[in-house]
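> Below are the sequence and a predicted model; questions follow.
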Amino acid sequence: MNNSRQLAFLALQNIYQQKAYTDIALERVFANFSVSPSNRHLVSELVYGIVRRKRTLDSLINQLATKKATQQPLNLRIILHIGLYQLRYLDKIPESAAVNTSVDLAKENGLSKLSGVVNGILRSYLRLSQKEDPLILPDDFIPRLGVKYSFPDWIVSLFMEQFNLKQTKKLLEWYNQTPSIDLRVNTLKTSRENLQEILLNNDIETTFLPHLPQGLRLTKSAGNITQLDCFKEGLFTIQDGSAQLVAHFLNPQPHETIIDACAAPGGKTTHIAELMEDTGTIIGFDRYSSRLKKVTQNAERLKLTSIKTMEGNVESINWENEVDRVLVDVPCSGLGTLHKNPDIRWHKKPEDIEVLTQLQSQILENSAKWVKNGGVLVYSTCTLNKQENEDIINQFLQNNPSWKLADKNNDSMSNFSIVSKGIVKIFPPVDDMDGFFMAKLIKGD
């Protein structure tokens, strides 16, 4: 099947009805139908974009239709989302094509009697947009931003507590963009320049990521790059630039013993091994053996031999020996990755944060026991939430006076937007990569 909008319709059905995650729903569609690369790109753009913009699209339906979005038959609501998203956000698709294909979708999916409703709502949007933006925003400040940028009010409020209005708007808008794909070159097997040339021979264009010696960024859509021979041969890993920063911040040295406390699926674990030139010992902990298999598989693909894995609850596991460094990349709310993981904005709830912070504190407290005197612990999250970041670190330092924040960061870390003693925070609109928090702690006597 090469009808992009029908495939998007099927994926969105799976997301709205079965509560499937966006990436899983797309994988199912692509596994069941033969899709050309160009259509694959459009299907992904439609599905990810619609999930991101769901609140805005529902608000438009509420204004243009006689029934609220949530009162519409689900299939009709999905078709209206597909049509409105194209009209509002995709400049390269002609307006007539967006309307006509949406009407066709209704007819092809048992909604022939409602095809006129689809046509009428989409044409009303076009007519109104000739004068001004048809989207009517609420008067109250937080809901106004929530509807405009398509976020639940609690996330808008959380960001407003930490950033000023201008920063918050930029952050919300950045999270609605199509994300870049970053690669980490396995410099034990090839150079960044050489991999760039190999990818170019496969019609894949990249650019160097500044301040990341192994980082490349794809400059356009490239299909499923895990099918490339150079991926299967272990020449690179798909990893966002922010996540690459974490291992550099840890600054592992050859022949050390290092624990990655929350290792699966192994992106940071294998990066540590590469930076150590595959010497010493890296031990990857995780509570699920099924997830640790991914660590092993990644290590084998990259031809790394210094990684061992161990199953256990990281917040309580006993480790008798003291090690040089520990990475504690804790489970978190993921509020730094809302462009790549749009489901988070609709699935996560404020009450989830309290449960997470308790777990994060437990993991940090227990992991700190494994570090020798003079050793290093790096705590990191892929979220921009003070409760999960600064508050956790401050509480830990109050409870553990033998620990302190590092006096200085790596020289390369000074290039990022929010840097203080022992702490680096990545702010996406400025640094153009996922939101991340990193704190480097040193154990004293």
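Received, thanks.
> Every contact and neighbour count from this point should use C-alpha atoms.
Will do.
> Spatially central residue for the protein, please.
T337 (3.3 Å; Cα atoms, centre = their mean).
> Excluding sequence neighbours, find me the nearest residue to I204.
A222 (6.1 Å; Cα to Cα, 6 or more residues apart in numbering).
> Please report how far the one you found lies from N202.
9 Å (Cα to Cα, to the nearest Å).
> Which of these two has more residues huddled nearby?
A222 (16 against 12; other Cα atoms under 10 Å).
> What segments of the stretch 51-200 of the chain are strands?
For the stretch 51-200 of the chain, applying DSSP state E, counting those that start in this stretch gives strands covering 182-185.
> Now the element after the longest helix along the chain, going C-ward?
For the chain, the longest helix by residue count, based on DSSP state H, is helix 350-368. Per DSSP states H and E, the first helix or strand lying C-terminal to helix 350-368 is strand 371-381.
> So what angle separates the directions of that following strand and helix 350-368?
Interaxial angle, strand 371-381 versus helix 350-368 (axes from the mean of the first three to the mean of the last three Cα atoms, to 10 degrees): 160 degrees.
> Now do the buried residues in strand 371-381.
V371, K372, G375, V376, L377, V378, Y379, S380, T381 (16 or more other Cα atoms under 10 Å).
> alright, now check it against this:
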Amino acid sequence: MENSRRITFEILLEYFVKKRNLNDIIDRYLKIRKPKPQDKSLIYQISKGVVKRYITLDFLISRISGLKIEKIEILSLLALRIALFQIIFLDRIPDYSSVSESVSIIKGFRGRKSANFVNAVLRKATRIPDIYQFLEENIKKVRDRNRQESIRHSFPEWLVRYWGRTYSSDILKKILESLNRNPEFYFRINTLKITEKDFYDDASSFFSGPYETFLDGTAFKIKDKFEEFINSKFIREGLLFVQNLSSQIAIRYFLNPGPGEKVLDICSAPGGKSVSSALMMKNEGEIIAIESNEKRLKILEGNVKRMGADIIRSINADAGKEYFLQTDKRGNNYKKQKDQSNDYNEYFDKIFIDLPCSSFGTVSKNPDTKYNKDIGRLKIFKENSLKILHNAAPYLKRGGKITLYTCTLSKIENEELINEFMDKNEGRYKVDNTDSIRRLVNENVRDFPEINCLPESGNIIEILPWYLNSEGASICSLIKLK
């Protein structure tokens, strides 16, 4: 236990001091330190949990210690965050264990004086009869309601205010609560290599209890043994891949590619949506997958090869640049003249764009994503997305469909983006979400009753996080008229 908590401490120290990507830090430490398999889940749980809840934890630490957070040096503050997270949010770990481990770690880093301070604050916390009631009573003393929600759910105050201008107070509360839940993991069966029935028969020994299937059995959800599935032959042999349900629905119901069609997939790494398209197309037709990042492109190519999706061809290109199917990612022309005929003009039946975004819909699994943004960043995401959409449009046939996907809930990045694109292309496109929504609801409302409230009209379809118990997402399909 001490080793796993020490690793967790070092992971969080690097995150809070250097503000690097949390997943990258965790993966690097696990690779170097090689903790026991049973300790990995605890490291993930505490590391991500502390980051997810640190605004709440800091408020509580300040109230218990009587000190402003800025007055507590970072190592002691980190030890307090880790211990209090376990005391409040992890019932299976005894309080005395959480306290003694944090005190021991801070003593090794900072000596007896810091250890005594941490011990005193934590002992005081454990003597509070009902720490949840104590926390809530102190939150209610804060006058500003947005500040209250920020502290209660540990979201930046600016983001609470931003969402509050779009959603009712009840919906806002559900968004904040659902994004703080532990993520659920969905898989997609590769029907190019195995039937649903054969997979479930073969995998029966992996399921320790009931499991849930969706989308005609092509998708399923598990609550445990995630590591076993990830390291199993099903992943190694390309019989299975991880894909959240919102992404699966975007391909199945909104893009809806069919055999023989030509599909362009933009911002396509790590390749799940390209492979999902190939499965729907029964590996017949053509998919060109565009990715600007060379490392991510290699991951995509490895995944596509393992899945046996032969119709997918990958290209290292930057869709933020004009003529991106005519140039390499550095802007060098493949052809000598830009006005020469481009073989891909009006070539594709369908285009899917996984737009760069703030990723707020993924906070349950990527908690750090809610802290490193501001309104200015959202506007930059929108402008970059608008460039990509404008650059992709000439490659779509008349009568063809562009499906846009973001894993975020953001009016600037979604609704404003579509409105600006439609204004600049007046009469050339129409929104086409109605049939997709009807099929989605009719086929899945029994499993997910919340989707029954999805509107059949409107430019953007928002999949709020609790609808599917998956990531929050926004989807829109456009038909090219001329």
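Right, received. Where do you want to start? The structure presented is a predicted model; accordingly, all values stated were derived computationally and were not measured.
> Drop the TM-score for these two in here.
TM-score of the superposed chains, computed with TM-score structural alignment, normalised by the length of the first structure, equals 0.94; 445 aligned residues with a Cα RMSD of 2.0 Å.
> re earlier: which residue in the second structure aligns with the residue nearest to the centre of the first structure?
Structural alignment (TM-score structural alignment) places T337 of the first structure against T362 in the second structure.
> helix, strand or coil for P265 of the first structure?
Assigned by DSSP: H, G, I helix; E, B strand; the rest coil, the conformation of P265 of the first structure is coil.
> Am I right that it is in contact with V295?
Yes. At 5.1 Å, P265 of the first structure and V295 qualify as touching, with contact defined as Cα atoms under 8 Å.
> hmm, back to that, residue range for the longest helix of the first structure in the second structure?
Counting by TM-score structural alignment, helix 350-368 of the first structure corresponds to 375-393 in the second structure.
> ok, now stretch 308-316 of the first structure?
Using TM-score structural alignment, stretch 308-316 of the first structure pairs with 313-321 in the second structure.
> for the longest helix of the first structure, packing partners?
Identification of packing neighbours for helix 350-368 of the first structure by 3 or more Cα pairs under 8 Å, 6 or more residues apart in numbering; DSSP states H and E yields strand 323-329, helix 390-399.
> can you pull the buried residues of that helix?
Those would be I353, L356, T357, L359, Q360, S361, I363, L364, E365, N366, S367, A368, for helix 350-368 of the first structure by 16+ other Cα under 10 Å.
> Just the closest of these to L304 of the first structure, please.
Of all the buried residues of helix 350-368 of the first structure, L304 of the first structure sits closest to S367, with 24.3 Å by Cα to Cα.
> And that closest one, how close does it get to M310 of the first structure?
Look at S367 of the first structure and M310 of the first structure: by Cα to Cα, they are 14 Å apart.
> which non-adjacent residue is nearest T219 of the first structure?
Using Cα to Cα, 6+ apart, the closest residue to T219 of the first structure is T206 (5.3 Å).
> re the thing from before, widest-spaced pair of the buried residues of strand 371-381 of the first structure?
Across the buried residues of strand 371-381 of the first structure (Cα to Cα), the longest gap, 23.1 Å, separates K372 and T381.
> can you give me the end-to-end distance of the match of stretch 308-316 of the first structure?
End-to-end distance for stretch 313-321 of the second structure: 20 Å, by Cα to Cα.
> try stretch 213-220 of the second structure
End to end - Cα to Cα - stretch 213-220 of the second structure spans 4 Å.
> Much appreciated, bye for now.
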